[in-house]
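Visitor: below are the sequence and a predicted model; questions follow.
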Amino acid sequence: MLSIDFNADLGEEAPFDAELMPLISSANIACGFHAGGPATMARTLDLAIAHGVAIGAHPSFDDRANFGRTPMALSPADVTDLVLYQCGALKAMAEARGARLHHVKPHGALYNQAAKDPALAACIAAAVKTLDPGLKLYGLAGSHSLREAEKAGLTAVSEVFADRRYLADGSLQPRSQSGAVLDHDDQVQAQVLAMVQQGQVQALGGQWVALKAQTLCLHGDNLHALALAKRLRGCLDALGVQIGAP
């Protein structure tokens, strides 16, 4: 039986988190540096706990003005502190509610830079391991993020994206380029099915790229996210794909 984790980036002050939560199996909760804050984190945690959704920390560069999407060059110590501070806060809030932190998934530029930069990926993995070696680390399929997580002894979870265009090297097309976000539901559904059923995605230019799909991300800040999540969940359920956190 095919299986996949269905995750979404939540706690980013979008208006439909409560409606998205029952459709997913793991939530990446913003920790305040690109969006959210203590009150939003608390509300999102409560929703995740109520629906039995796995709780993930979604740390970012300190870049609220640009939603965490500005590339930055930080020292290893600064990266460690950045990740520990944000993930540690969410971990404490979860444990205060009798829940536990399940995984960490970096956000935005931090995620994309780590995918291509083994030194940055290693810093993130080391910080996660310091916080809790039992935590899983979500990263882009085929990236340095996963390789460095495994080197650190963490469980690495290979992530694919429902609504993002891929390049021929398996990386995501930069959002600054036209067409980086797929905006037609049929196109998104076809991409998801190819990734989940066949382990491949058609990149910009037409090439087919192999990838390992363990967790599927739908961006929760997309205004169309709720309708798309319902469609994708319905499609996967109809095909008998088992949805659950890794």
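Guide: Arrived safely. The structure presented is a predicted model; accordingly, all values stated were derived computationally and were not measured.

Visitor: drop to CA atoms for contacts and neighbour counts, all remaining ones
Guide: OK.

Visitor: and stretch 15-34, what's buried?
Guide: Taking 16 or more other Cα atoms under 10 Å as the neighbour-count basis, stretch 15-34 is seen to contain the buried residues 17-18, 20-34.

Visitor: how about stretch 182-197?
Guide: Applying a neighbour-count criterion of 16+ other Cα under 10 Å, one finds Val188, Gln189, Gln191, Val192, Leu193, Met195, Val196 buried in stretch 182-197.

Visitor: which ones among those are found in helices?
Guide: Secondary-structure check on the buried residues of stretch 182-197 using DSSP state H: residues within helices are Val188, Gln189, Gln191, Val192, Leu193.

Visitor: before we go on, here's another structure to hold up against the first:
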Amino acid sequence: MPSIDLNADLGEGFGRWTLGDDEALLDIVTSANVACGFHAGDPSTMRRICAAAVQRSVTIGAQVGYRDLAGFGRRRIDYDLDELRDDILYQIGALEAFCRVAGGRVGYVKPHGALYNTAAVEEGQAGAVVAAVRAYDERLPLLCQPGSTLARVAVEAGLTVVGEGFADRGYRGDGTLMPRSVAGAVLYDADVVVERAVRMAVDGEVVAGDGSVVTAPVGSICVHGDTAGAVRLAGRVRAGLTAAGLVVGPFVTAA
């Protein structure tokens, strides 16, 4: 039977501030994109999420982002590219430490927020992401938008790329995500979210905000952990994928 991964962004609180229900989402998803302390997260949160993920056999991914706690990593930064590479490498290594303590490992890398969107279209920042992953472990898959600049640069560098589809986000006609400031950028209707997830997983396509059909061959579906009703949405998406005849499982086996 065909399979599909279901992922969510987790560990995005900081100190006394919490965001989302990480433990509940870990009971639903098969891969966890764990914040590494730059856009969100802190050492204790990282340790807690890694331990909980390992207990549930959920694969852990390093969700690397800009050094931007105040902006939650959603503000573009024009980095020196060597500095960006090193910041990403630092984040992967930090998460790996907590994975090892929990008896697991980092299974893949996924950029976050503005870094994700910028690397999807800009060669320089895409190259910095790829350079960091290759320097750390060239066997690590990179989770990113299919057809993006980042996907192309990663493949050219010999990395494994896994295409990601966003069930709860609006797309533009060119396949990029709609800015969050635009109406329709975030979707909350569970029926709509499930239908989009199944269509991406089965047919490899998604309907953009302008009504056009965008090719989106994906191996993983994301439901954002900070979306209102995220746990309910994730549960509905998983049930919908299963009902469509798909096996919901990680694209990388958890250690």
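Guide: That came in fine, so what should we check first? Note that the coordinates shown come from a computational prediction; the quantities given were computed from them, not determined experimentally.

Visitor: report the TM-score for the pair.
Guide: Once superposed, chain against chain, the TM-score is 0.97 (TM-score structural alignment, normalised by the length of structure 1); 246 aligned residues with a Cα RMSD of 1.1 Å.

Visitor: re earlier: closest to His102 of structure 1 among the buried residues of stretch 182-197 of structure 1?
Guide: Using Cα to Cα, Val196 is the member of the buried residues of stretch 182-197 of structure 1 that lies nearest His102 of structure 1, at 22.4 Å.

Visitor: how close does the equivalent of that closest one over in structure 2 sit to Leu142 of structure 2?
Guide: For Val196 of structure 1, the equivalent position in structure 2 is taken to be Ala201, counting by TM-score structural alignment. When Cα to Cα, to the nearest Å is applied, the distance between Ala201 of structure 2 and Leu142 of structure 2 equals 18 Å.

Visitor: can you check Met1 of structure 2 too?
Guide: Distance from Met1 of structure 2 to Leu142 of structure 2, counting by Cα to Cα: 24 Å.

Visitor: looking at those two, which is more packed in?
Guide: Regarding Met1 of structure 2 and Leu142, a neighbour count based on other Cα atoms under 10 Å identifies Leu142 as having more, with 27 against 5.

Visitor: the more buried one -> structure 1?
Guide: In structure 1, the position corresponding to Leu142 of structure 2 is occupied by Leu137, as judged by TM-score structural alignment.

Visitor: got it, and Val192 of structure 2?
Guide: Looking across to structure 1 (by TM-score structural alignment), Val192 of structure 2 lines up with Gln187.

Visitor: in structure 1, which spans are strands?
Guide: Taking DSSP state E as the criterion, structure 1 carries its strands at 3-10, 26-30, 54-58, 101-104, 136-140, 155-161, 200-202, 208-210, 215-218, 242-243.

Visitor: okay, those, which one's buried deepest?
Guide: When neighbours are counted by mean count of other Cα atoms under 10 Å, the highest per-stretch mean among the strands of structure 1 falls to strand 26-30, a mean of 30.

Visitor: distance from that strand to structure 2 after superposition?
Guide: For strand 26-30 of structure 1, the mean deviation from structure 2 after alignment is 0.4 Å (mean Cα distance after the TM-score superposition for structure 1).

Visitor: what's next to that strand, contact-wise?
Guide: Where contact means Cα atoms under 8 Å, 6 or more residues apart in numbering, the residues beyond strand 26-30 of structure 1 that reach it are 5-12, 21, 36-37, 41, 44-45, 48, 53-59, 104-105, 244-245.

Visitor: that strand vs strand 54-58, what angle?
Guide: Here strand 26-30 of structure 1 runs at an angle of 30 degrees relative to strand 54-58 (axes from the mean of the first three to the mean of the last three Cα atoms, to 10 degrees).

Visitor: quick one, helices of structure 2?
Guide: When secondary structure is read from DSSP H, structure 2 shows helices at 22-26, 43-55, 81-102, 113-119, 123-137, 149-156, 190-203, 230-243.

Visitor: for the residue most central in space within structure 1, give me its contacts.
Guide: Residue closest to the average C-alpha location in structure 1 (Cα atoms, centre = their mean): Lys105, at 5.1 Å. Going by Cα under 8 Å, 6+ apart, Lys105 of structure 1 touches Asn28, Gly56, Ala57, His58, Pro59, Tyr111, Leu137, Tyr138, Gly139.

Visitor: and which of those residues is nearest to Ala99 of structure 1?
Guide: Distances from Ala99 of structure 1 to the contacts of Lys105 of structure 1, taken as Cα to Cα, are shortest for Gly56 (11.4 Å).

Visitor: from Leu101 of structure 1, how far off is the closest one?
Guide: Applying Cα to Cα, the value for Gly56 of structure 1 to Leu101 of structure 1 is 6 Å.

Visitor: do Gly139 of structure 1 as well
Guide: Using Cα to Cα, one obtains 17 Å as the distance from Gly139 of structure 1 to Leu101 of structure 1.

Visitor: over to Phe67 of structure 1?
Guide: Between Phe67 of structure 1 and Leu101 of structure 1 the distance, using Cα to Cα, works out to 23 Å.

Visitor: repeat for Ala229 of structure 1
Guide: Plainly put, Ala229 of structure 1 is 23 Å away from Leu101 of structure 1 if you go by Cα to Cα.

Visitor: follow-up on the earlier one: could the strands of structure 1 go into a markdown table alongside distance to Pro71 of structure 1?
Guide: As requested, these are exported to a markdown table (distance: least, Cα to Cα, whole Å):
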| stretch | distance to Pro71 of structure 1 |
| --- | --- |
| strand 3-10 | 19 |
| strand 26-30 | 18 |
| strand 54-58 | 16 |
| strand 101-104 | 19 |
| strand 136-140 | 17 |
| strand 155-161 | 20 |
| strand 200-202 | 26 |
| strand 208-210 | 26 |
| strand 215-218 | 21 |
| strand 242-243 | 33 |
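
Visitor: show me what Gly220 of structure 1 lines up with in structure 2.
Guide: Using TM-score structural alignment, the partner of Gly220 of structure 1 in structure 2 is Gly225.

Visitor: identify the residues contacting its match.
Guide: Applying Cα under 8 Å, 6+ apart to Gly225 of structure 2 gives the contacts Ala8, Asp9, Leu10, Leu19, Gly20, Asp21, Asp22, Leu25, Val231.

Visitor: still on that earlier bit, out of the helices of structure 2, nearest to Ile221 of structure 2?
Guide: With Cα to Cα as the criterion, Ile221 of structure 2 lies closest to helix 190-203 of those, at 6.6 Å.

Visitor: pretty sure Gln214 of structure 1 contacts Val157?
Guide: Yes: between Gln214 of structure 1 and Val157 a contact is recorded at 6.2 Å, counting by Cα atoms under 8 Å.
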